[in-house]
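Colleague: next comes the sequence, and after it the predicted model I'd like to discuss.
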Amino acid sequence: MPRSLAESAVAAWNREEPGGIGEESREEYELRDDAAELALIGLAIGERGMRDGEDVVVDLDVVQVATALRAAR
């Protein structure tokens, strides 16, 4: 994946969110769910990602690959 997307994923993993989750719309729920998936990809990158030129290579399961593709759009 592009290094910029990998860096965003790692930043999502490292982000702290104080407070709880209040009432949210369906769109907000879906956005939060996508952010959580992106953060899990960030964890995988931090643990086993390798740079390859301007890209980062990491083994992901099929669900994480789909999430990465959505995040790249």
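Modeller: Yep, it's here. Numbering: from 1, shown residues only.

Colleague: going by C-alpha atoms from here, please, whenever you check contacts or count neighbours.
Modeller: Fine.

Colleague: any idea whether D59 is helix, strand or coil?
Modeller: coil (DSSP: H, G, I helix; E, B strand; the rest coil).

Colleague: OK, contacts around it?
Modeller: Applying C-alpha atoms under 8 Å, 6 or more residues apart in numbering to D59 gives the contacts 44, 48-49.

Colleague: could I get the residues you listed as CSV with secondary structure?
Modeller: Shown next, in CSV, are the contacts of D59 (three-state DSSP):
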residue, secondary structure
A44, helix
R48, helix
G49, coil
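
Colleague: weed out the non-buried ones from those.
Modeller: Buried by 16 or more other C-alpha atoms under 10 Å: 44, 49, out of the contacts of D59.

Colleague: just the element for the most centrally placed residue in the chain, please.
Modeller: Centroid check for the chain by C-alpha atoms, centre = their mean gives L38 as the closest residue, at 1.5 Å. Assigned by DSSP states H and E, L38 belongs to helix 26-48.

Colleague: pasting the second one now:
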Amino acid sequence: MSEPGEYDRYRQDVEVLAEIGAVLALAVPTVRVTIPRHLASAAAAAWDRDEEGPAGAETCEQARSRRQAGDLALLGLAISKGSQLVGEGVVVELPAAQFAAAVTAWVESQ
């Protein structure tokens, strides 16, 4: 099954986007945020969870869900490694990529 020619252009666009991301990540390496405590706990629990076996054949939706679950786990790692309880929130310095992953997940859910 051949794919339409525009997918080559899309892959090139992704490369350009990744290069822009590299520049932005250097400009804003971390973002200090406050996350509600219950959400921070859920993220930390995602990091502590063990998944069994490799992923099998997936639909696009399943692959995106697995990727975003991995993003949540990495956010949980950042919380586990260094965060501070402040009132009802957890203050943490997130790498810009994890901040962006969380915002992207929210945008895609709208």
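Modeller: Arrived safely, thanks for sending. Not measured: the values here are computed from a predicted model.

Colleague: rewinding a little: so how far does the helix holding L38 of structure 1 sit from its counterpart in structure 2?
Modeller: Averaged over the aligned pairs, helix 26-48 of structure 1 sits 0.5 Å from structure 2 after superposition, using mean C-alpha distance after the TM-score superposition for structure 1.

Colleague: relative to G22 of structure 1, which of the contacts of D59 of structure 1 is nearest.
Modeller: A44 (28.3 Å; C-alpha to C-alpha).

Colleague: what does the closest one align to in structure 2?
Modeller: In structure 2, the residue matched to A44 of structure 1 (TM-score structural alignment) is A78.

Colleague: ok, that match to A40 of structure 2 distance?
Modeller: Distance of A78 of structure 2 to A40 of structure 2, given as C-alpha to C-alpha, to the nearest Å: 10 Å.

Colleague: and for L75 of structure 2?
Modeller: For L75 of structure 2, the distance to A40 of structure 2 - C-alpha to C-alpha - is 9 Å.

Colleague: count the residues that sit near the residue mapped onto E7 of structure 1 from structure 2.
Modeller: In structure 2, the residue paired with E7 of structure 1 according to TM-score structural alignment is S41. When neighbours are defined as other C-alpha atoms under 10 Å, S41 of structure 2 has 16 of them.

Colleague: surely S41 of structure 2 is in a helix?
Modeller: Yes - per three-state DSSP, S41 of structure 2 lies within a helix segment.

Colleague: L75 of structure 2 against A96, yeah?
Modeller: No - counting by C-alpha atoms under 8 Å, L75 of structure 2 sits too far from A96 to count as a contact (10.7 Å).
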